[in-house]
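Build me a model from this:
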Amino acid sequence: MKAKVHVFLKPGVLDVQGKAVESALHGLGWADVADVRVGKTIEFDLKAADPAEAEAEVKAMCEKLLANTVIESYRVEVA
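Have a look, this model is predicted:
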């Protein structure tokens, strides 16, 4: 199974990278861009027969390693 985890800073947490990208886009002429947030995507293969079991396992990985749940939120996709 393929797993994909999307990790982003929680709302209210200052996203310095996002602000830098937003500023650069404005400098390049895209003045209508606002509220840019930069995150990360983690993709991997997972040996699991049941999609629900795989999703639970990936969520456990996020809680323990892949996301800092104090300041980040995550979304899991399993296919």
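
Please count neighbours and contacts with C-alpha atoms only from this point.
Fine.

my guess is T69 is in a helix, correct?
No - with the criterion set as DSSP: H, G, I helix; E, B strand; the rest coil, the secondary structure at T69 is coil rather than a helix.

On the three-state scheme, the residue in the chain sticking out farthest from the centre is what?
Relative to the average C-alpha location in the chain, and by C-alpha atoms, centre = their mean, no residue lies farther out than G29, which sits at 26.9 Å. Here G29 is recorded as coil under three-state DSSP.

Before we compare anything, build this one as well:
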Amino acid sequence: MKYDAEVKISLKNGMLNPEAATIQRALALLDYNVENTATVDMIKFTIEGSDQELVKKEVDEMCQRLLCNPVIHDYTIKISPKEE
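Below you'll find the predicted structure:
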């Protein structure tokens, strides 16, 4: 069975985020008052597997090994059956 996987990756609290700081300063220059700016990377892909929980474990392993750095990143995984 095929599943859609969505991984959202963000920096952990307390980590410097120069990209978000730049965005917040630029918005302030345009007279937009925003707070707590953050950036999130999203990775989407389709994966095959026999069971949704097994697929989620495999995607978690991908995150640990390649997609993010668990020391500085938090991530969430969403798995759903692929709509044909």
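
returning to that earlier point: tell me which residue of structure 2 matches up with the residue farthest from the centre of structure 1.
With TM-score structural alignment as the matching criterion, the partner of G29 of structure 1 in structure 2 is D31.

From R25 of structure 2, how far off is its match?
10 Å (C-alpha to C-alpha, to the nearest Å).

doesn't V7 make contact with K78 of structure 2?
Yes - taking contact to mean C-alpha atoms under 8 Å, the distance of 6.5 Å between K78 of structure 2 and V7 places them in contact.

who has more neighbours, these two?
More neighbours surround V7 than the other of K78 of structure 2 and V7, with 21 against 13 (other C-alpha atoms under 10 Å).

ok, and the residue nearest to A54 of structure 1 when sequence neighbours are not counted, which helix or strand is that part of?
In this structure, A54 of structure 1 finds its nearest non-sequential neighbour in A48, 5.7 Å apart by C-alpha to C-alpha, 6 or more residues apart in numbering. Remark: A48 of structure 1 resides in no helix or strand, with elements defined by DSSP states H and E.

In which helix or strand does the spatially closest residue to Q52 of structure 2 that is not a sequence neighbour reside?
For Q52 of structure 2, ignoring the flanking residues on the chain, the nearest one in space by C-alpha to C-alpha, 6+ apart is I79 at 7.0 Å. When elements are assigned from DSSP H and E, I79 of structure 2 belongs to strand 73-81.

Go through that strand and flag the buried ones.
Along strand 73-81 of structure 2, the positions that meet the burial threshold by neighbour count (16 or more other C-alpha atoms under 10 Å) are H73, D74, Y75, I77, I79.
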